[in-house]
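J.: sequence and predicted structure below; questions after.
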Amino acid sequence: MQNIVSASSADDARSDAHASGVDSLRSGVLSARQVIFFVIAAAAPLGFSVGAIPLAIGRGGIGTAGILLVCGAILAVFSVGYVAMARHIRKVGGLYLFVTAGLGRPLGLGSAFLAVMAYAVASIGSIGAFAIFTQHTAHSLLHWDTPWELWAFLAVAAMGLVGLLGVDINARVLGIVVTCEIVLLLVFAVAVTLSGGAEGLSATAFSPHAVFGSDLGPMMAIAITAFAGFEATVLFAEEVRDGHRTIRRATYGAISVMMVLYAFVCWAVVQSFGDAGAVEQANSDPTNMFFAAAENFIGLWLAQTLSVVVVTSWFAAVLAFHNAAARYLFALGRDRALPPVLGRVQQRTGSPWVASAGLSAFTLVFVSVFATAGLDPYLDLFVLCTTPAVVALPVLTCLASVAVFAYFLRNRRGLPVWQVWFCPLLAAAALAFVAWLIVDQLSLFTGRSGVVNIFLALFVPAAVLFGCARALWLRQGQPDTYERLAP
């Protein structure tokens, strides 16, 4: 078995890096628990629960709780082949390297550009959510009337600073934040359960009729974002301890925690208002739905605590998406698919500082444009910026599923058929259906119609085609660089 970051593979990676004039990331600094923190932080557990679960309930129904279990199950099936293939991928690069190994360099590079786009816009969009929730918290608790732009620019500065630190420092920061979020969510959900809810406990939210209702698209679109970043376990492949074992534990651990936690919390939110009352409340006052339930069943102190921690939750998401995008850029720079300077690391901290700094600068420009244009931080910066990511994530994972199947179709390497053929194909079919549902009902997610949704959805094929074109150009003009685009 070839571990992802075994001593020999880590040495190989360093040798390759130095030979090409770039560096390698620090090895052996992350445990499975710390990688799980990165993955869960990207989904902003508290931020998602406060900002997205009410939206999903209002637009799709109480079946959102069941849909969260469905999405988790799909990704768990995907992870069977994903973890098996991770044994044979030695470098950082995430699903980019999986698609390259299974479907070839052009489509592999296309998936890399898709991943960079998705995580970059997710990070930028999350700054909008961070800014508006911070603005509201400052007003409600401190009676400060502050512009959202102030908090957005502070978030960009903090993101840039923390992103330049070592990955272990990032993990400690995210670990503290995520632990607080999970504790508060469990306190809320357990309190609602023990009190019996508003009308008595009901399992209707998990019934087939509620889960597979007519508005499945928006529920799927919002639910899939709950697991955003779960594939980041492989992005930290060169930095983990105990190689493949850590990646396996982190992948299954992250999916299991998120699936159970989100479904439980969503069900508790529904119970706090009743099956019918939850939909009505979600449509009339979605932003305060979670806080109102917390205050009713526990007290004002929890509602106020949640309003503070939700701010740190969104910053953790910003930071996690930023780290993921930076590592994709690092991988592309080290492979010379993009300027090699992006493959540089800071020797003292081991962070991909050039890629991180470049993303921070791009984010600053993007946020400045939205601020100057006087656009809304939530409806415009958050919703519109994250829309391409919402479409891209199931597409990217679907491509990786097909790539895993194609990779093992050539050589099963002694692994069982169900693990490397059946599970990847099943996951690919399910993810393709999810992506189609999201695109088909995108207007329910964005609140826009017509050309806006078409434009946002086109970011996905545009990113893939741009990456494919770049690969073909490299094959023609720089064949040596083209050959480097491989695991």
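T.: Structure's in. What do you need?
J.: CA atoms for contacts and neighbours, from now on please.
T.: Will do.
J.: residues contacting the closest residue to residue 248 other than its chain neighbours?
T.: The shortest distance from residue 248 to any non-neighbouring residue, by Cα to Cα, 6 or more residues apart in numbering, is to residue 83 (5.9 Å). Listed by Cα atoms under 8 Å, 6 or more residues apart in numbering, the contact set of residue 83 reads 247-248, 251.
J.: need those residues in TSV with neighbour count, distance to residue 421 and secondary structure, can you?
T.: As requested, those are arranged in TSV below (neighbours: other Cα atoms under 10 Å; distance: Cα to Cα, whole Å; DSSP: H, G, I helix; E, B strand; the rest coil):
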residue	neighbour count	distance to residue 421	secondary structure
247	30	21	helix
248	20	18	helix
251	25	19	helix
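J.: doesn't the residue nearest to residue 248 lie inside a strand?
T.: No: secondary structure of residue 83 (DSSP: H, G, I helix; E, B strand; the rest coil): helix, not part of a strand.
J.: roughly how far apart are it and residue 317?
T.: 24 Å (Cα to Cα, to the nearest Å).
J.: quick check: buried residues in the longest helix anywhere in the chain?
T.: Assignment by DSSP state H gives helix 105-142 as the longest helix of the chain. Using 16 or more other Cα atoms under 10 Å as the test for burial, helix 105-142 gives 105-138.
J.: can you list the buried residues in the helix or strand harbouring residue 369?
T.: If you go by DSSP states H and E, residue 369 is part of helix 353-372. Using 16+ other Cα under 10 Å as the burial criterion, the residues of helix 353-372 that qualify are 353-357, 359-360, 363-364, 367, 370-371.
J.: can you check what angle separates it from helix 105-142?
T.: Calculated by axes from the mean of the first three to the mean of the last three Cα atoms, to 10 degrees, helix 353-372 forms an angle of 60 degrees with helix 105-142.
J.: check contacts around residue 92.
T.: Contact criterion Cα under 8 Å, 6+ apart gives 234-238, 327-328, 331 as the residues in contact with residue 92.
J.: I should have written residue 105 there, sorry.
T.: Residue 105 touches 99, 471, 482, 485-486, counting by Cα under 8 Å, 6+ apart.
J.: swap in residue 332?
T.: By Cα under 8 Å, 6+ apart, the residues touching residue 332 are 93, 112, 338, 342-343.
J.: again, 6 Å this time
T.: residue 338 (Cα atoms under 6 Å, 6 or more residues apart in numbering).
J.: next, the buried residues of the helix or strand hosting it.
T.: Take DSSP H and E as the rule and residue 332 turns out to sit in helix 300-334. For helix 300-334, the buried set under the neighbour-count rule, 16+ other Cα under 10 Å, comprises 302-304, 306-334.
J.: next one for the comparison:
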Amino acid sequence: MTEQSAPARGADRDHTLRGSIGVAGIVFLVVAAAAPLTAIGGALPVMLAISNGPGVPMAFLVVAVVLLVFSVGYAAMSHHVVDAGAFYAYVTRGLGARLGLGAAALALLTYTAIQAAIYGLAATTLQSIVTQYGGPELPWWLLAVVLIAVVGLLGYRSIDVGAKVLGVLLVLEIAIVAVLAATILVKGGPEGYALTSFAPSTFFQDGPGIAVMFAVASFVGFEATAIYGEEARDPRRTIPKATYIAVVLIGVFYAIASWAIVVAFGPSQVEAAAQADTAGLVFAAAAQYIGPSYADVMTIMLLTSLFAALLSFHNAISRYLYALGRKGVAPEALARTHPRHGSPHVGSLTQTAATVVLLGVFALAGADPVLNLFTWMSGVATVSVLVLMVLTGVAILVFFACNEVDARVWNTRIAPALGLVGLAFVTVLVLLNFATLISGSAVLAATLLAVVAAAFVGGLVVGAVKHPSRTGGVPGHELGAASQQALSEN
């Protein structure tokens, strides 16, 4: 049987995702995973403190440009492959089933790691809010369980429900950051409106690797535009539009918001200010330019930002498990969808249980939810997703080189090649600075990178077992329903 997307197998309602999500809904899911307030309130001060200081805003633009060029081939591929596995499905179609399963393992590692990291930060943030308002000092792991339960309940339901929740949270989240940035830029900073943040010389000073690493982490949910293709009203139009809009929105918004923080303290002083008060830098700017009450509201909104990211990644993992179950490389039960909600409810429940186990390991080990759980897992997710995107870039080039389904040279040859070069450059920068991110431990860095390698190799081994008759190279180029339609139209 040809390996094709679920819509072509629509006769089995128990194994078919259902939804009517549009461009705006998918963009919400992607940007929610990027967690704007978390990136600006949590990651940005670290970037300013230990990377290239005032050159940080440029890092967001550099990563956005690389992903935008990569998106051209990615969007073109979405016309021919519509599958909840997204990167996994693209690599399978371009490079074969074995490498596809290697990609699937990297995707599961990426989303599991980043979700675990965010649970650690979210639980700590909730713990701080509870005690701030006179509540008891509850252990972080107990608060994490509460968050897991709420996320699991929403993930069990239809994607339309999750998209609506994320939409509301995201609008509030973007608004609160936008108001702060606008206020700072209207009032001006102690050194005026210096544009040195966007100068190449400023970007490359003191090494931009850490800034680029955090910027990449801000785009980890980028793949979601294709993940939700089967639940979109018109995937061939929705996915490309949502991809471009999400990348541009995230990149530009982060660049402007981070520049506003640089302006607030001054390019020559912002690095020292971030080093002196990393956790409270952005909230101090809010208190200074708007008022203390606004800073308190931002603290609460930080929690909702983290929750939105948790829900988005939960949905992504559930759909990957669903795709693997449908392909027969994971238990078939994972491919079942809820008769009323049309959601991958078994995958959702499995993901919830796995999260409880993973966080339980860190809790039993007495690990710090931020210094250990958040930092280590964020690093793993960043490296893993970059390797996954490089692999996908190669698959896109191979697919279009071997299948004459699209005559657009820019979309299928030039842009994918340029995007691949850009991703390789970013990956090298991240690897060179990986040890710095995790407290400078070379041994720990090697261990965590080994986890990424082991996940990929594990996927290859499963592929060899499940597909023993395949050589693992380029498959027989069996085109799915969308590709056959494209051929007929041409």
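T.: Looks like it arrived, so ask away. A quick note: this is a predicted structure, and the numbers were derived from the prediction, not measured.
J.: picking that back up, redo the contacts of residue 92 of the first structure as CSV? Include distance to residue 143 of the first structure.
T.: As requested, the contacts of residue 92 of the first structure are exported to CSV (distance: Cα to Cα, whole Å):
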residue, distance to residue 143 of the first structure
234, 44
235, 42
236, 41
237, 45
238, 46
327, 40
328, 41
331, 45
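J.: which one of those residues is nearest to residue 15 of the first structure?
T.: residue 238 (13.3 Å; Cα to Cα).
J.: if we can go back for a sec, widest-spaced pair of the contacts of residue 105 of the first structure?
T.: Across those (Cα to Cα), the longest gap, 15.0 Å, separates 99 and 482.
J.: separation between residue 429 of the first structure and residue 231 of the first structure?
T.: For residue 429 of the first structure, the distance to residue 231 of the first structure - Cα to Cα - is 18 Å.
J.: so for those two, which residue has more residues nearby?
T.: residue 231 (23 against 14; other Cα atoms under 10 Å).
J.: show me what that one lines up with in the second structure.
T.: In the second structure, the residue matched to residue 231 of the first structure (TM-score structural alignment) is residue 223.
J.: so its match lies in a helix, does it not?
T.: Yes: counting by three-state DSSP, residue 223 of the second structure is found in a helix.
J.: could you report the distance from it to residue 361 of the second structure?
T.: 28 Å.
J.: so which bit of the second structure is the helix or strand that contains residue 290 of the first structure matched to?
T.: Residue 290 of the first structure is part of helix 286-297, with elements assigned from DSSP H and E. Aligning helix 286-297 of the first structure against the second structure (TM-score structural alignment) gives residues 278-289.
J.: which residues touch the matching stretch?
T.: 41, 45, 274, 295.
J.: make a markdown table out of these and add secondary structure and distance to residue 407 of the second structure.
T.: Formatted as a markdown table, the contacts of stretch 278-289 of the second structure follow (DSSP: H, G, I helix; E, B strand; the rest coil; distance: Cα to Cα, whole Å):
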| residue | secondary structure | distance to residue 407 of the second structure |
| --- | --- | --- |
| 41 | helix | 45 |
| 45 | helix | 46 |
| 274 | helix | 50 |
| 295 | helix | 53 |
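J.: ok, back up a step: now the contacts of residue 105 of the first structure as JSON lines including secondary structure and distance to residue 197 of the first structure?
T.: Putting the contacts of residue 105 of the first structure into JSON lines (three-state DSSP; distance: Cα to Cα, whole Å) gives the following:
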{"residue": "99", "secondary structure": "helix", "distance to residue 197 of the first structure": "46"}
{"residue": "471", "secondary structure": "helix", "distance to residue 197 of the first structure": "56"}
{"residue": "482", "secondary structure": "helix", "distance to residue 197 of the first structure": "59"}
{"residue": "485", "secondary structure": "coil", "distance to residue 197 of the first structure": "55"}
{"residue": "486", "secondary structure": "coil", "distance to residue 197 of the first structure": "54"}
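J.: out of these, which is most surrounded?
T.: residue 99 (31 neighbours).
J.: translate that one into the numbering of the second structure.
T.: For residue 99 of the first structure, the residue aligned by TM-score structural alignment is residue 91.
J.: who's in contact with that match?
T.: 100, 392, 395.
J.: again with residue 243 of the second structure
T.: Counting by Cα under 6 Å, 6+ apart, residue 243 of the second structure has contacts residue 225.
J.: run the angle between the helix holding residue 290 of the first structure and helix 300-334 for me.
T.: Using the same axes, to 10 degrees: helix 286-297 of the first structure against helix 300-334 is 140 degrees.
J.: post-alignment, helix 286-297 of the first structure versus the second structure, mean distance?
T.: Once fitted to the second structure, helix 286-297 of the first structure is off its aligned match by 0.4 Å on average (mean Cα distance after the TM-score superposition for the first structure).
J.: next, the buried residues of that helix.
T.: 286-294, 297.
J.: from the residues you listed, pick the one nearest residue 444 of the first structure.
T.: residue 286 (15.0 Å).
J.: so what corresponds to residue 176 of the second structure in the first structure?
T.: Aligned partner of residue 176 of the second structure by TM-score structural alignment: residue 184.
J.: helix or strand for its match, just tell me which one.
T.: helix 167-195.
J.: buried residues in that helix, which are they?
T.: 167-168, 170-171, 173-175, 177-178, 180-182, 184-185, 188-189, 191-193.
J.: look at the equivalent of residue 207 of the second structure over in the first structure and say how many residues are nearby.
T.: By TM-score structural alignment, residue 207 of the second structure lines up with residue 215 in the first structure. Here the number of neighbours of residue 215 of the first structure (other Cα under 10 Å) works out to 18.
J.: from residue 380 of the first structure, how far out is the closest residue to residue 215 of the first structure other than its chain neighbours?
T.: Among residues not flanking residue 215 of the first structure along the chain, residue 60 sits closest, at 4.9 Å (Cα to Cα, 6+ apart). Per Cα to Cα, residue 60 of the first structure is found 21 Å from residue 380 of the first structure.
J.: looking at those two, which is more packed in?
T.: residue 60 (25 against 16).
J.: wait, the more buried one touches residue 219, no?
T.: Yes: with contact defined as Cα atoms under 6 Å, residue 60 of the first structure counts as touching residue 219 (5.2 Å).
J.: about what we covered before: and which of the contacts of residue 92 of the first structure is nearest residue 262 of the first structure?
T.: Of these, the one sitting nearest to residue 262 of the first structure (Cα to Cα) turns out to be residue 234, at 23.1 Å.
J.: great, nothing more from me.
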